[in-house]
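K.L.:
coordinates only, sequence not included:
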């Protein structure tokens, strides 16, 4: 099957609700930032030909300096600055797609728990129906814990 899927990975948000100095995409899990775990789910898929990584403009030079070589191995063909809102960042990503792209997937950089099989099913459904979405039930309550894993507050949603 021909590689005809482009992926836009928005990572330009401010992560204001997190209450930390580090934006969510750059939180380390083990020895790498969380966004690498998300990219792993997409770059291994045969039909994915390119990934557009959209980051906050404040992070652009750091991402390019620290990770551009490694990101190439993950099929990241472009690293670009996002916009003020998520839809602006997605629009900027759309403007960078290869002209022969048939299917576009959009997936947040900080959602690494998606399964490769789920992504493949979205691609299959898009082939059949023209469009598809993957969704899961929202968690109604989010709790913040301290280093001892004790609940210290409920995060407003």
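P.N.:
Sure thing, it's come through. Fair warning: this is a prediction, and the values are worked out from it, not measured in the lab. Numbering: from 1, shown residues only.
K.L.:
Please make it C-alpha for all contacts and neighbour counts, starting now.
P.N.:
OK.
K.L.:
For the residue nearest the centre of the chain, give me its contacts.
P.N.:
Central residue of the chain (Cα atoms, centre = their mean): residue 109, 2.3 Å from the mean position. Going by Cα atoms under 8 Å, 6 or more residues apart in numbering, residue 109 touches 9, 10, 11, 25, 34, 35, 38, 39.
K.L.:
same deal with residue 28?
P.N.:
Neighbour list for residue 28: residue 34 [criterion: Cα under 8 Å, 6+ apart].
K.L.:
Relative to residue 154, how far out is it?
P.N.:
23 Å (Cα to Cα, to the nearest Å).
K.L.:
Over to residue 95?
P.N.:
According to Cα to Cα, residue 95 and residue 154 sit 39 Å apart.
K.L.:
ditto for residue 20
P.N.:
16 Å.
K.L.:
Residues touching the host helix or strand of residue 7, excluding its own?
P.N.:
Secondary structure from DSSP states H and E places residue 7 in strand 5-11. Residues from elsewhere that reach strand 5-11 (Cα under 8 Å, 6+ apart): 25, 35, 42, 47-56, 82, 86, 89-90, 93-94, 97-98, 101-110.
K.L.:
filter those to the buried ones?
P.N.:
The neighbour-count test (16 or more other Cα atoms under 10 Å) marks 25, 35, 42, 47-56, 82, 86, 89-90, 93-94, 97, 103-110 as buried among the contacts of strand 5-11.
K.L.:
Below is structure B, check it against A:
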């Protein structure tokens, strides 16, 4: 099983506004990132890590958007590496490979995700 941990727990303090909610061609940045993993055949489950006060909202939006691969939406931590850890420990126990993605990077495609996963299966790690 391959799971994706999409990290979206940042405060966007430097930006001065919630960059994950900004619309790109009418679709919020975070929703675009999640959709790419939903549409990728190589991904079995999705874990979204977000701020504690956004967990319910993100869960609802995923459900309303038909994100069928959603395994969990969990609260992150004060630092990115700790938020990634929150996602990793929430992954299904059957998970053998994890793709970690920054939710504020909406231009990822299912094809690029698949290529990265294929490379990770061969080389034990890969980066996009």
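P.N.:
The structure has been received and is ready for your questions. What you see is a predicted model, and the numbers here were worked out from it, not measured in a lab.
K.L.:
on that earlier part again, the second structure: which residue goes with the residue nearest to the centre of the first structure?
P.N.:
Counting by TM-score structural alignment, residue 109 of the first structure corresponds to residue 103 in the second structure.
K.L.:
mind checking the SS state of the residue nearest to the centre of the first structure?
P.N.:
Classification of residue 109 of the first structure using DSSP: H, G, I helix; E, B strand; the rest coil returns coil.
K.L.:
Wasn't residue 104 of the first structure part of a strand?
P.N.:
Yes: according to three-state DSSP, residue 104 of the first structure belongs to a strand.
K.L.:
Apart from its chain neighbours, what residue comes closest to it?
P.N.:
residue 6 (4.9 Å; Cα to Cα, 6 or more residues apart in numbering).
K.L.:
Count the neighbours of the one you found for me.
P.N.:
25 (other Cα atoms under 10 Å).
K.L.:
Just the helices from the second structure, written as ranges.
P.N.:
29-38, 55-64, 80-90, 110-123 (DSSP state H).
K.L.:
Figure out which of the ones you listed is closest to residue 71 of the second structure.
P.N.:
For the helices of the second structure, the distance to residue 71 of the second structure is smallest for helix 80-90, at 8.4 Å, taking Cα to Cα.
K.L.:
And the contacts of that closest one?
P.N.:
5-7, 9-10, 47-49, 72, 74-77, 98, 100.
K.L.:
Which position in the first structure pairs with residue 29 of the second structure?
P.N.:
In the first structure, residue 29 of the second structure lands on residue 34 (TM-score structural alignment).
K.L.:
ok, that match - contacts?
P.N.:
24, 25, 26, 27, 28, 109, 110, 112.
K.L.:
Ok, residue 153 of the first structure next?
P.N.:
Residues in contact with residue 153 of the first structure (Cα under 8 Å, 6+ apart) are 143, 144, 145.
K.L.:
ok, the first one to residue 152 of the first structure distance?
P.N.:
Going back to what we said before, that points to residue 143 of the first structure. 8 Å.
K.L.:
Pull up the overlap in contacts between these two.
P.N.:
Counting by Cα under 8 Å, 6+ apart, nothing touches both residue 143 of the first structure and residue 152.
K.L.:
re earlier: which ones among the contacts of residue 34 of the first structure lie within strands?
P.N.:
residue 28 (DSSP state E).
K.L.:
tell me which of the contacts of residue 34 of the first structure is nearest to residue 121 of the first structure?
P.N.:
For the contacts of residue 34 of the first structure, the nearest to residue 121 of the first structure is residue 112 (16.7 Å; Cα to Cα).
K.L.:
Which residue is the nearest non-sequential neighbour of the closest one?
P.N.:
Per Cα to Cα, 6+ apart, closest to residue 112 of the first structure is residue 38, 4.1 Å.
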